[in-house]
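Novice: pasting the sequence and the predicted model now:
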Amino acid sequence: MKPVFGYVTTAAVAVLAATIASGQAQQRATPPQARAAGPAPVARLPMRRNAVLPTTQALFDGYVRSGKMPGIVGAFGVGDLPTQFVTAGAQGLEPGQRPADADTLWRVYSMTKPITGMAAMMLVEDGKLSLDEPLGDIFPAFRSMKVLTDPDTSLASRPAARPITIRNLLTHTAGLGYNIITKGPLLKEYERLGILPGAVNAAVEVQAHQVRPKSLAEFANRVATLPLIADPGTKWSYSIGLDVMGAVVEKVSGMSFERFVQTRIFTPLGMTRSYWQVPRDRQGLLSTNYTFVGDKVVPLDPAATSTFLDAPSFAYGGAGLVMSARDYDRFLHMLQDEGELDGVRVMKPETVRLAMSNLLPAGVFFTGIGGGTGGTQAPVPMGFGAGGSVYLADKPNGPGKGTYGWGGAAGTIAWVDPVKRARGTVMVNYFPAERWPTRAQIPAALAQDVARLAPR
């Protein structure tokens, strides 16, 4: 999660705007008969060039040409200039696959978390939640939590020193575990009770569905029966906190979690390619998710039989969404513009600023996370906001102080720099997220493009 336009000069932005406008004028001047009637075949993909960001385009082309990934899409924006989409490759490796583009659907996994975080902050803005409200006030089962005393060998526990709060859920400081990182006896309990909020493919989902709770409320209440790994508010540990937050949003708002997100975020922002379950008539837009066996790329969740075509057990607030680059860019653009997009306001400016600030409890620090999670590394001091990390200092030639964002387990990346009004989304789908150094290479390529645009 590294921003790239964070150090663009005013003059460079002006040049960028002129370049974009010139490109749009040329496109309008192209005779209709000279334009493709539909998606270009994969064989013509090298012809799809981004003239504004040629270094980034070349990098993306190289990823595909060398077989590192079937396809990749980037969405990059500065201020309210038109979003620049950089695309390469196709939605899958099989012959005849649709080219990857701004409307291709990707599994964003943990990039769902910032959306859930903003849904919760909307309820804070509505006066229906407060950051330091005990979770037990909403779900009474959380009023008497226990903390493990010997997590490596047993489930022995003691009473928690303090209650879990809404702040703790949003910032991964609730003391909750996560089946992707938790180990030992607690992991076995998570598996036994179906605390598995995420889908991989149809085969895995059939097994998980048998033990997983059937609703968000049931999910939350089962979580409350398990001990914590630490006292709430004392440690940052990646967790199911945003999945539990989905249950909170549902109960407090009085509507299903997915309906709340649709009503308060997706619909007003014009996000028309964001789904918990991909409709069958949109299946043709869905990419295939891959994994690596040695150096071989192997389909893990083929688009034609994807588990995301079926209804989930419940809407996973921490990892459940399938989205297009165009839609995620609209979400980030709203955050960049402090709660408003295209004249439609969904959050107050002060709410957005609070959500993207460091919300960690006093004395707790975020030091980064990797290991296949898709989370942010920590090259500079970091904090944590509502579902995403926050830079607490500028990084030379990189992220600006205040940059907020997160990534996904299948390699997706998203960030927004609210100070310099810049944002970026990168969509790919393969496990593990860290297979290729995209988080270092893409910002470097973008930086070269921006430097080229700057006056000399």
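Specialist: Okay, I see it.
Novice: contacts, neighbours, all on C-alpha from now
Specialist: OK.
Novice: buried stuff in the helix or strand hosting residue 204?
Specialist: Per DSSP states H and E, residue 204 falls inside helix 202-211. Residues 202, 205, 208 are the ones in helix 202-211 that count as buried (16 or more other C-alpha atoms under 10 Å).
Novice: residue ranges for the helices of the stretch 101-250 of the chain, please.
Specialist: For the stretch 101-250 of the chain, applying DSSP state H, counting those that start in this stretch gives helices covering 112-125, 166-171, 184-192, 202-211, 216-223, 241-253.
Novice: can I get those in JSON lines with distance to residue 158?
Specialist: Formatted as JSON lines, these follow (distance: least, C-alpha to C-alpha, whole Å):
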{"stretch": "helix 112-125", "distance to residue 158": "30"}
{"stretch": "helix 166-171", "distance to residue 158": "19"}
{"stretch": "helix 184-192", "distance to residue 158": "15"}
{"stretch": "helix 202-211", "distance to residue 158": "27"}
{"stretch": "helix 216-223", "distance to residue 158": "17"}
{"stretch": "helix 241-253", "distance to residue 158": "21"}
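Novice: use this one as the comparison:
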Amino acid sequence: MTHNAGLTYRFFQEEKRTYELAGVSDGMDLTGITLEENLQRLASVPLLYEPGKMWRYSIATDVLGAVIEKVTGMPLSEAVRMLVTHPLSMMDTDFKAVDTDRLTTAYADSAGEPRRLRDFDTVPFVEGTAGFLLSPNRFTDKTAYPSGGAGMIGSAEDFLKLLEALRQGGNPILPEALDTKMTTNQIGNLVMPYWPGRGFGLGFTLLKDPAAANNTGSAGNLADGRHLWSLMVC
């Protein structure tokens, strides 16, 4: 949950590196494989660093999704529904679109000009990396495996319900002590590439130094580089 497990994402690596050669999916494309098959591919390549020694945003959240399946004895979608979305009445949120007629058109910002995403698309991330492999139809394809890190879709109203529950201490989905731990920096002074001035809790980017982050928020806010209340969760 702190993204220092020795893993990364394929889109963070250069082209033709270990994840691409092993066929690892970041959970945003359509691959025709299962979650278990994807993690077998991930397990076939070496760790990138000693766990706990570095921070790298990573596919570890997909690994956690598989752990949840083992612990609960049910598919990840059912576990998330039972533990999170139904207690919060987040009826628009799932690993598949609840109502395809309400889906917005997916766009990419390509060279400063927005364009519609193609069915199987590649979008640059930062110079020198392979970039994102994306498929807008993933959320309507019932065969797509549930990606804990990138695989859910929902409405803004649902997302606000989650944020509000966490802001008020986690009830009814978490005890307050765990909610506090989730929103407290857990990585010490480990450097977060691309996100200066930030720390990381259990699934959340935290603003540590607003000046270094070029962010107008206050220290302690949950934030990515652009938005005060952005989450990096499934």
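Specialist: Arrived safely. Owing to the predicted nature of the structure, the values given are computational and were not obtained by experimental measurement.
Novice: overlay the chains and give the TM-score.
Specialist: The TM-score (TM-score structural alignment, normalised by the length of the second structure) is 0.79; 213 aligned residues with a C-alpha RMSD of 2.7 Å.
Novice: before we move on, the earlier item: from the buried residues of helix 202-211 of the first structure, pick the one nearest residue 196 of the first structure.
Specialist: residue 208 (7.1 Å; C-alpha to C-alpha).
Novice: which one of the buried residues of helix 202-211 of the first structure is nearest to residue 292 of the first structure?
Specialist: residue 202 (18.3 Å).
Novice: show me the contacts for that closest one.
Specialist: For residue 202 of the first structure, the contacting residues are 301, 305-307, by C-alpha atoms under 8 Å, 6 or more residues apart in numbering.
Novice: ok, 7 Å please
Specialist: Neighbouring residues of residue 202 of the first structure by C-alpha atoms under 7 Å, 6 or more residues apart in numbering: 306-307.
Novice: quick one, the helix holding residue 204 of the first structure and helix 184-192 angle?
Specialist: 90 degrees (axes from the mean of the first three to the mean of the last three C-alpha atoms, to 10 degrees).
Novice: buried deepest among the helices of the stretch 101-250 of the first structure, which one?
Specialist: Mean neighbour count (mean count of other C-alpha atoms under 10 Å) peaks for helix 166-171 among the helices of the stretch 101-250 of the first structure, with a mean of 28.
Novice: pull the distance from that one to the chain's centre.
Specialist: Distance of helix 166-171 of the first structure from its chain centroid, counting by C-alpha atoms, centre = their mean, to the nearest Å, is 17 Å.
Novice: need the counterpart of residue 221 of the first structure in the second structure.
Specialist: In the second structure, the residue paired with residue 221 of the first structure according to TM-score structural alignment is residue 40.
Novice: what is the equivalent residue in the second structure for residue 268 of the first structure?
Specialist: Aligned counterpart of residue 268 of the first structure in the second structure: residue 87 (TM-score structural alignment).
Novice: ok, its match to residue 62 of the second structure distance?
Specialist: 22 Å (C-alpha to C-alpha, to the nearest Å).
Novice: likewise for residue 41 of the second structure?
Specialist: Distance from residue 41 of the second structure to residue 62 of the second structure, by C-alpha to C-alpha: 13 Å.
Novice: most centrally placed residue in the second structure?
Specialist: When C-alpha atoms, centre = their mean is applied to the second structure, the residue found nearest the centroid is residue 149 (3.4 Å).
Novice: quick one on the thing from earlier: which one of the helices of the stretch 101-250 of the first structure lies nearest to residue 327 of the first structure?
Specialist: With C-alpha to C-alpha, the closest approach to residue 327 of the first structure among the helices of the stretch 101-250 of the first structure belongs to helix 112-125: 11.7 Å.
Novice: whereabouts in the second structure does that closest one align?
Specialist: Going by TM-score structural alignment: helix 112-125 of the first structure matches no residues.
Novice: what lies in contact with that helix?
Specialist: So helix 112-125 of the first structure is contacted by 129-130, 170, 242, 246, 249, 261, 317-321, 347, 351, 355, 386-388 (C-alpha under 7 Å, 6+ apart).
Novice: residue 24 of the second structure: what's it in contact with?
Specialist: For residue 24 of the second structure, the contacting residues are 38, 41-42, by C-alpha under 7 Å, 6+ apart.
Novice: for these, give me a markdown table that also has distance to residue 74 of the second structure.
Specialist: Formatted as a markdown table, the contacts of residue 24 of the second structure follow (distance: C-alpha to C-alpha, whole Å):
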| residue | distance to residue 74 of the second structure |
| --- | --- |
| 38 | 18 |
| 41 | 22 |
| 42 | 22 |
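Novice: now flag whichever of those is closest to residue 73 of the second structure.
Specialist: For these, the nearest to residue 73 of the second structure is residue 38 (19.1 Å; C-alpha to C-alpha).
Novice: what's the spacing between the helix holding residue 204 of the first structure and its chain's center?
Specialist: 23 Å.
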